[in-house]
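S.K.: Have a look at this prediction, sequence included:
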Amino acid sequence: MKRNILLVSLVVLIALLIVGGYKIFNGKKEPLNPSRPITITVWHYYNGNTKDKFDALINKFNETIGVERGIVVEAKSHGDVNQLANVVYDAANKTIGSQVMPDIFAAYPDNAYRTNKLCGLVELEQYFSQDELKEFRKEFLEEGRFGADQKLRILPIAKSTEILYLNKTYWDKFSEETGASLDDLNNWEGIVRTSEKYKNYSGRAFLSIDGNANYMLSASMQLGTEFYTYSGDRAKLNFSKDIAHKIWENYYIPYLKGYFIKSGRFSSDDAKTGTVLAYTGSTAGAAYFPKQVAFSEKEVYPIDIITLPYPHYENGKPYAIQQGAGMCITKSDKAHEYASALFLKWFTEPEQNIDFAVSTSYFPVKNESLVKNKILPLVDKTEVSNEAIKKSINTTLDMLDTHILYGNRPFDGSYDMRALLENNLFNFVQKDLEKLEARVATGEERSKVIESLISEENFNRWYQQFSQEVEKIMSK
């Protein structure tokens, strides 16, 4: 009996020595060696405070887990998400003058999908167990699956959505004098009515919309129809004339009538100059909400903020777009793939993930991290660059219970379709605004010109033109 116990103990000891000293990995010797550290490159699009926080966490990893396991993580920002997408695509395509593909890069599904066709992305099920994947919020994880096999190729690390930002200081005065209510700002029809009231009250536009593609996609879902139908890697437009007309009424017409405007690169720029009172924008951009309004160099006034959930249509469902690029691992060798996965596992653990979230206005990705009593105490203790960050986090946590977060599947042509949705209707608006001013300058009455531009004939012209542009992309 004693001999059997001794034998079992010896086997266990040997196993522990093997696992502890050599680290078994998928039935093989672990590919990492602390005495010969490897370098993992990460490309992202973070800037400002978000980049600083990401860099600080990478330093923490390098000084702890990195030293223990033989990993050095080096990160580089490539400006904004579109610049990053282009740099990654050029690298994957081996364009002349392009850089070598990184081990890890941030990507939205559309860019990850087209990159995967060029160089191959790691199927993350190889490095994450089913139990580990179940820890993530389901819709965040599902966004990272694509292709005929629906394998997971994008790991969520920090998410955001869109909300309504409002200049509280000037809203309070406007509301007191006109009876305008915050309740009217939870739906698009109410926002249009409020915008008209504000235009009559101040002579200024009320709203700016930061994400045009997000507006189109979420509006379609809110009105009961997904923008596309899917068949494998292909998709077809599913954008009825009725839904298009609803968007026309609550997007194009308010812009033509001066209720909405977007003159800066970002909507927060228009809020900063007092050009608008409110805007829809990413929660990840909360730090950019202005702390003061500058009507001119001499007219500068401090303001407070209200954050509200993303609006939906009166008779529609409360959909909002989920944002925040996930991380992809480029296919390479086992050591670099494994080290990349190890870093991402560490980054998405609650301690690091919540720390990153509360400092940057993103929100964490695991179910156990998305709990108010875990996040809010840290939010209260954390020094942030802008109080808008804390308020946006509170609003976002509420939206996780009240809204459905949506992300469309990538498909052949989806990257180009995203660009079309972002620019097509907005550019149509801008051209018609130019026509409006030109015709008024020749003596035509503004109200009559507006009526001609918002006509059914002009709507049909846009809808036909948009459909033709879609066909060019989808038929490639």
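M.R.: Sure, I can see it. It should be emphasised that the depicted structure is a prediction, and the values quoted were computed from it without experimental measurement.
S.K.: Please make it C-alpha for all contacts and neighbour counts, starting now.
M.R.: Noted.
S.K.: mind listing the helices in the stretch 301-450 of the chain by residue range?
M.R.: Secondary structure of the stretch 301-450 of the chain (DSSP state H, counting those that start in this stretch): helices at 334-347, 350-360, 372-381, 387-402, 414-441, 446-453.
S.K.: want to compare, so here's the second one:
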Amino acid sequence: MLVLLLLCLVTAFSSGCGSKASLDPAKPVTLTIWHVYGNQTNSPFNDTIEKFNASEGKAKGVIVKVASVSSSNVIDKALFASAKQDPGAVPLPDLFTAYPRVIPAMHDKLLHWDKYLDKEDLAVYQPEFLAEGYQDKELLMLPVAKSTELLFVNQTYFDRFAAATGASTEDFADYDKLFELCRKYYTWTGGKNMCQLDDFYNYYLTSMASLGDPLIKDGKPDLASPNFKRIFRAAAEPAIAGGLGIEKGYAADAWKTADLISNVGSTAAILYMRDYVTNPDNTRETIVTNYYPCPVFSGGKVTLLQRGVGLLAIKSTDERKNLGAVVFAKWLAQENSNLNFAMQAGYLPTNKEALPKLLNNPQDVHNFNYRKLYTCMQQVYKKGTWLHLPHKAAKIQQNLEYGSKNILRAAHQQYLQEIAGGANPQQTLDKLVEESYQKLLNYKQ
């Protein structure tokens, strides 16, 4: 009898002796989630969660409850505050979406998906997307849906510029030519920027990789590389002289008023793109938005930056919550579930069967703008190489992103002042580009 009791104690967590945790549809477990898709009242992910709750969740005894819909930065701050139990911080959610940058700070609190999902479960994912979730051989993040970067163009306004100047959309394929267009547009409009890079860090990362030269080497950014100098100078010239926007935030606000007519940014921005612009007199003008592959530098290869948050779970002492998180994750990864959510949100599915099904058949997408978006992505998908953000590089990203924008913004103002004072434009630009590069080498956020 004593031997039997000891065996039960030893195996309690695996075979259970009647105590193994399990899900019960009659007594469902509720999981809270914070996510980034849309907003509280208009979210394709909320719709997807409702479908789960009414189907697989109901059958297995799992209810997912949306507690917050916000930006990734807001979620990051809330996570860190909750994890540290800061005064006024809200309790941690059971599930959340975030970028891998949160993993080092949250590591000890995270559920290890690979302890619950077998090879067959993981085989449904696009391998490149799944790989991003591993850190130190531990699977801490699962891919949900991905975006990449494209060039968005207000075609209505660009066509007017092209008709007056001879500018061509063919120049969108090459960064050097795109930046030349930016300066021409600045002159033609009397001081309006044509384009914006939503993320300088992503621009550096993909452009360097495209040229076969990694941005980060041995844990440090290789800013001394001739390729980096080339890439930096190409963007710095129109940023300083005018034509490339370097305002705070994303291009969405300036896009609404046609203060920008193009931007390189995440395909997920389609959720917020409007089909009209608002004029200074508050009248509206309908516009056509077109999508083009992200430019590359001459000699570079098409590189697809995989953007988008992943799904993470807080490891719970209530094993039913851990099991419930796995049920939700597995359902979300199924081909139909994943494809339907991705198409509704304008994202790329992460299921390896759903991804080619969508990009090989964009004509089947009902939403007109999404259909154009996926048709453009089809072009690059077939010849591009996927690239994910480097792990444990959050500080490098922050310094290069904020440093580039802050330094170039100040240099632009200095350029305008010196030119107004009679300085030689080209000499002044060359000087400020070099000074900006030197400042970036030592920038600390």
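M.R.: Nice, I can see it. Just so we're clear, the structure is a prediction, and the values are computed from it rather than from any experiment.
S.K.: if we can go back for a sec, for the helices of the stretch 301-450 of structure 1, which one ends up most surrounded?
M.R.: Most buried of the helices of the stretch 301-450 of structure 1 by mean neighbour count (mean count of other Cα atoms under 10 Å) is helix 350-360; its value is a mean of 22.
S.K.: and for that one, what span of structure 2 is it aligned with?
M.R.: Alignment of helix 350-360 of structure 1 against structure 2: residues 335-345, by TM-score structural alignment.
S.K.: Is it correct that residue 320 of structure 1 is in contact with residue 406?
M.R.: Yes - proximity of residue 320 of structure 1 to residue 406 meets the contact threshold set by Cα atoms under 8 Å, at 6.0 Å.
S.K.: shared neighbours of the two, anything?
M.R.: Taking Cα atoms under 8 Å, 6 or more residues apart in numbering as the criterion, residue 320 of structure 1 and residue 406 both touch residue 218.
S.K.: If you count surrounding residues, which of these two has more?
M.R.: Shown here are residue 320 of structure 1 and residue 406; by other Cα atoms under 10 Å, residue 320 has more neighbours (26 against 19).
S.K.: Nearest spatial neighbour of the aligned partner of that one in structure 2, chain-adjacent residues omitted?
M.R.: Aligned by TM-score structural alignment, residue 320 of structure 1 pairs with residue 304 of structure 2. Closest residue in space to residue 304 of structure 2, ignoring its immediate chain neighbours: residue 386 at 4.7 Å, by Cα to Cα, 6 or more residues apart in numbering.
S.K.: Any figure for the gap between the equivalent of the one you found over in structure 1 and residue 133 of structure 1?
M.R.: Superposed on structure 1 with TM-score structural alignment, residue 386 of structure 2 falls opposite residue 405. According to Cα to Cα, to the nearest Å, residue 405 of structure 1 stands 19 Å off from residue 133 of structure 1.
S.K.: For the two, work out which one has more neighbours and name it.
M.R.: residue 405 (19 against 16).
S.K.: what sits against that one?
M.R.: 139, 161, 319-322 are the contacts of residue 405 of structure 1 under Cα under 8 Å, 6+ apart.
S.K.: same thing with residue 394 of structure 2?
M.R.: residue 101.
S.K.: can we see that at 10 Å?
M.R.: Counting by Cα atoms under 10 Å, 6 or more residues apart in numbering, residue 394 of structure 2 touches 99-102.
S.K.: which of those has the most neighbours?
M.R.: residue 100 (24 neighbours).
S.K.: these two touch, right, that one and residue 110?
M.R.: No - applying Cα atoms under 10 Å as the test, residue 100 of structure 2 and residue 110 come out as separate, 11.9 Å apart.
S.K.: No more questions from me, cheers.
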